[in-house]
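*Asks:* no sequence on this one, just coordinates:
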C-alpha cells in the first residue's frame, strides 16, 4: 500500500466519480491511498472485519466500517436515494440543524462509491485545513514604502 499523499486525493476522487461500481481492486486502492489508520493497525480484529466485508463484496458495509475506523470524529448524517443517485452526508456535529452544520456531501449511483467519495472529500478538507492560511515567508516590502502613523484628531 502506498502512503497518503495530498496530490493523490483529487485523482482518487475523480476515479471514484468515474467508477460504475465498486470492485475489490478499487477498494484496495482507496485503502492504500487514503487510509492512515487501517494499514497501521496491522492484523487487528478491526482490520480483519473490514477485509472480511471486502472479501464478501459487502461494499456498503465495508465503506461504513472504513469510515468508522478512519474518521472516528465523523458520523453519517444522511443517506438518501433520489433520482437515481445516493446522496451521503458526513458530519462532525450530526445533532445540529442542517443550516448550522458543515457537512460534507457526496453523490453517486452506487451507495458504497457515494460513501467513499464523501470519505475522500473529508480527507481532502483535512489536508487543506492543515495548510497555513497565511504565507510562511513574509513578502518583501516596496523600498519606497514607509509606514505612517495617523491619529484621528476630531
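*Replies:* That came through fine. Here the structure is a predicted model, which is why all the values come from computation and not from measurement.
*Asks:* from here on, contacts and neighbour counts on C-alpha atoms
*Replies:* Noted.
*Asks:* Name the residue closest to the centre of this protein, please.
*Replies:* residue 122 (2.3 Å; C-alpha atoms, centre = their mean).
*Asks:* quick one, what contacts that residue?
*Replies:* Residue 122 sits next to residue 104 when contact means C-alpha atoms under 8 Å, 6 or more residues apart in numbering.
*Asks:* and here's the other structure:
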C-alpha cells in the first residue's frame, strides 16, 4: 500500500457518500484528502487550481469531473443515466467496447456529483487492490523434511 493510501478506507468513504443528502465542500475535501494520490503531489498546478475554483464556486458536477480527469487519466465516463429518482454513473477504461464486454465501475445516488464520486471511490479502491509489485513474491524456504519425489510411472 502506498504512503498516500495508508488512511484510505473505501467502506467509510462509501458510507459518507451514501448518507449524504447533497454535495458539500467538507465532503468534497474529505474525498480529495482520503482518496486522491495525484492531487496532493501536483502542488498548485493549473489543473489543481481550476479544481479548487470549481469547488469554491460549488460547481460540484464539474469539480467531480475535473477531479476524475486529474486522478484517473485512463478512465472515462461511460454512462450517466437517471432512473427512478437516482443517478447511475459508470466509469470505464474501454468506453468503446459493448456494455456486455466492458468491466465498468458503477455508482448511484440521488445527487449526480455524489453518484460520480461513488464510482470514483470504487475505482480508487480497485487501484489500491491492484497496486502490487510486478516482481513475484519469493516463497519461503522449504521444510527441512521436505523432499521432492517423482511420481511418474513409465512401466
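*Replies:* Received it, and whenever you're ready, just let me know what you need. Fair warning: this is a prediction, and the values are worked out from it, not measured in the lab.
*Asks:* mind listing the strands for structure 1?
*Replies:* With DSSP state E applied, structure 1 shows strands at 75-82, 85-91, 104-108, listed in chain order.
*Asks:* any idea of the angle the last one forms with strand 85-91?
*Replies:* Note on geometry: by axes from the mean of the first three to the mean of the last three C-alpha atoms, to 10 degrees, strand 104-108 of structure 1 and strand 85-91 are set 160 degrees apart in direction.
*Asks:* related to what we said a few turns ago, could you point out which of the strands of structure 1 sits nearest residue 16 of structure 1?
*Replies:* Checking the strands of structure 1 against residue 16 of structure 1 by C-alpha to C-alpha gives strand 104-108 as the closest, at 8.7 Å.
*Asks:* who's in contact with the closest one?
*Replies:* Around strand 104-108 of structure 1, the neighbours that count as contacts under C-alpha under 8 Å, 6+ apart are 17, 85-91, 114-115, 117-118, 121-122.
*Asks:* Helices of structure 1, start to end?
*Replies:* Assignment of helices within structure 1 using DSSP state H yields the ranges 8-18, 24-34, 37-40, 45-55, 59-70, 111-130.
*Asks:* Please point out which parts of the shortest one sit buried.
*Replies:* Think helix 37-40 of structure 1. Of the residues in helix 37-40 of structure 1, residue 38 count as buried by neighbour count, 16 or more other C-alpha atoms under 10 Å.
*Asks:* Show me how far it is from its chain's centre.
*Replies:* Using C-alpha atoms, centre = their mean, to the nearest Å, we find the averaged C-alpha position of helix 37-40 of structure 1 to lie 16 Å away from the chain's own average C-alpha position.
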